[in-house]
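[1] Generate a structure from the sequence data that follows.
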Amino acid sequence: MGDFNDLLDPRDKVGRIAYPGFLLRGFQGAVRDSRLVDFPFGGYQYTWERGSGSKGWVQEKLDRILVGNEWGGLFRGATATSLQCVGSDHLPLLLTPNQVQWRGRKRLFRCEQTWISERGCREVVESAWEGDIARNIDGKIAMCGVRLGAWGGRRRREFRKEIEWWGAFGQFERAW
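    So this is what the prediction gives:
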């Protein structure tokens, strides 16, 4: 999300010289190869301008939000809009992600402090964080939550089995 200084479509520019086709194709290819899609936003679409009110006035949609399929699945119903701004030639974008949508029953993610010392926790976080270098910080945090939630659920079930085993072992030991 932010200022990409590039255009995806010829309609992303109004004024002066048309944007070169080879640059459009280059950015389109980079977005496609990264498996990202342009997330639509409301409000004024031309987020950058130069020469307002003059014959050389140019407006371009340089700021945008690109998301991957995983992000779209996690944040269904998210919205975005451009905002008015004084003192900048760019319009800021406001992204309002809704609550993370979990598959199955709804459960709020809670990171358990004890996980930090558990074997495997660090690897889960590192793989979620580094898994997709194109993902922005919000996407990385969401992916860490998803992966830690799954890992923590498995760890919780393993721990329950250990408690049951030790409980059965204790009954066996007392019988001796």
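[2] When you work out contacts or count neighbours from here on, use the C-alpha atoms and nothing else.
    Fine.
[3] Which helix runs longest in this structure?
    When the chain is parsed with DSSP state H, its longest helix is helix 137-175.
[4] what about the closest residue to Asp63 other than its chain neighbours, neighbour count?
    Leaving aside its sequence neighbours, Asp63 sits nearest to Asp3 (C-alpha to C-alpha, 6 or more residues apart in numbering; 4.2 Å). Asp3 is flanked by 16 other residues according to other C-alpha atoms under 10 Å.
[5] Please apply the same query to Leu95.
    Other residues near Leu95 number 15, with proximity taken as other C-alpha under 10 Å.
[6] How much space separates it from Arg64?
    Distance of Leu95 to Arg64, given as C-alpha to C-alpha, to the nearest Å: 10 Å.
[7] Equivalent analysis for Arg25, please.
    As judged by C-alpha to C-alpha, Arg25 and Arg64 stand 17 Å apart.
[8] Second input sequence below; structure requested for side-by-side comparison:
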Amino acid sequence: MMARPKRAGRSGRPGWPGIPTARTGRLAELIARGKAAIASGDWERAYHDFHQVQTMDPKNREVALLLVKARRGHDSQRATIEVARGREMERHGDTHGAMSAYRLACSLDDQNAEAAWRCARLGHLLGQDAAESRGLAQRAVELEPDKVEHHLTLGKVLLDSGSKKLAKRAFEDAAKLAPDNAEAKAALKKLRWTF
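    Just a heads-up that it's a prediction; the model follows:
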């Protein structure tokens, strides 16, 4: 009669039932390394580690939340890099490349006011879609209402799209923030009698 083989235990090895696997240790190591990466601001490493843990243990809710946090941090970090790349391209005269970088930054992080403002400003200068420029300028104003440049850009975009009353309000807001701003004063003077 043939002997029946032993069934594998938790370790996956026959004859070793109940011994925890190296997998559990690896998961704990990856989670600890990911948390340390978040603490140090290395979002890419944290995202990679938590993604690896999630593929190994998809039911772990803590890791799912940490993965979302790492993804947001990584996207925000990449958006900042794209804005810097766009500024550099714009400085060297590559406006279309800069516009692409700003758009990518806006899609990566919708809370990046500088990316929204730069994309709206450059899109307006290049004569691109007015609705897109208007939405981005509005987003920049909502995210950072204390920046004069954001209000001026919104006013210009609104004025060119035919919304004179809204443009006047944006220029008034800019003038409240910086009473000596010549651009806001000139725009308000021009709009004073156009209604």
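[9] TM between them?
    Laid over one another, the chains give 0.31 as their TM-score (TM-score structural alignment, normalised by the length of the first structure), with 79 aligned residues with a C-alpha RMSD of 4.5 Å.
[10] Surely Lys13 of the first structure is in contact with Arg50?
    No: the pair Lys13 of the first structure / Arg50 is not scored as a contact, 11.6 Å apart, by C-alpha atoms under 8 Å.
[11] Overlap in contacts, these two.
    Applying C-alpha atoms under 8 Å, 6 or more residues apart in numbering, one finds that Lys13 of the first structure and Arg50 are jointly contacted by 58-59.
[12] Looking only at neighbour counts, state which of the two leads.
    Taking neighbours as other C-alpha under 10 Å, Lys13 of the first structure and Arg50 compare with Lys13 leading, 21 against 14.
[13] Which helix or strand contains Val68 of the second structure?
    Element membership for Val68 of the second structure, per DSSP states H and E: helix 61-91.
[14] again with Gly123 of the second structure
    Element membership for Gly123 of the second structure, per DSSP H and E: helix 113-125.
[15] List the contacts of that helix.
    The contact list for helix 113-125 of the second structure (C-alpha under 8 Å, 6+ apart) reads 79, 83, 95, 99, 102-103, 105-106, 110, 129-130, 132-137, 139-141, 143-144, 150, 153, 157.
[16] need the helices for the second structure, in chain order.
    Secondary structure of the second structure by DSSP H: the helices cover 22-40, 43-56, 61-91, 95-108, 113-125, 130-143, 148-160, 164-177, 182-191.
[17] Ok, the first structure next?
    Listed in chain order, the helices of the first structure (DSSP H) span 21-33, 69-74, 121-130, 137-175.
[18] nearest to Phe39 of the first structure, of these?
    Proximity to Phe39 of the first structure (C-alpha to C-alpha) singles out helix 69-74 among those, at 9.0 Å.
[19] and that closest one, what other elements does it pack with?
    helix 137-175 (3 or more C-alpha pairs under 8 Å, 6 or more residues apart in numbering; DSSP states H and E).
[20] quick revisit: specify the angle between the longest helix of the first structure and helix 121-130 in degrees.
    160 degrees (axes from the mean of the first three to the mean of the last three C-alpha atoms, to 10 degrees).
[21] hmm, back to that, so how far is Leu93 of the first structure from the residue nearest to Asp63 of the first structure?
    Separation of Asp3 of the first structure from Leu93 of the first structure (C-alpha to C-alpha): 10 Å.
[22] my guess is Arg33 of the second structure meets His48, correct?
    No: look at Arg33 of the second structure against His48 with C-alpha under 8 Å: they stay out of range, at 10.3 Å.
[23] where's Ile163 of the first structure relative to Arg154 of the first structure, distance?
    Using C-alpha to C-alpha, Ile163 of the first structure is found at 14 Å from Arg154 of the first structure.
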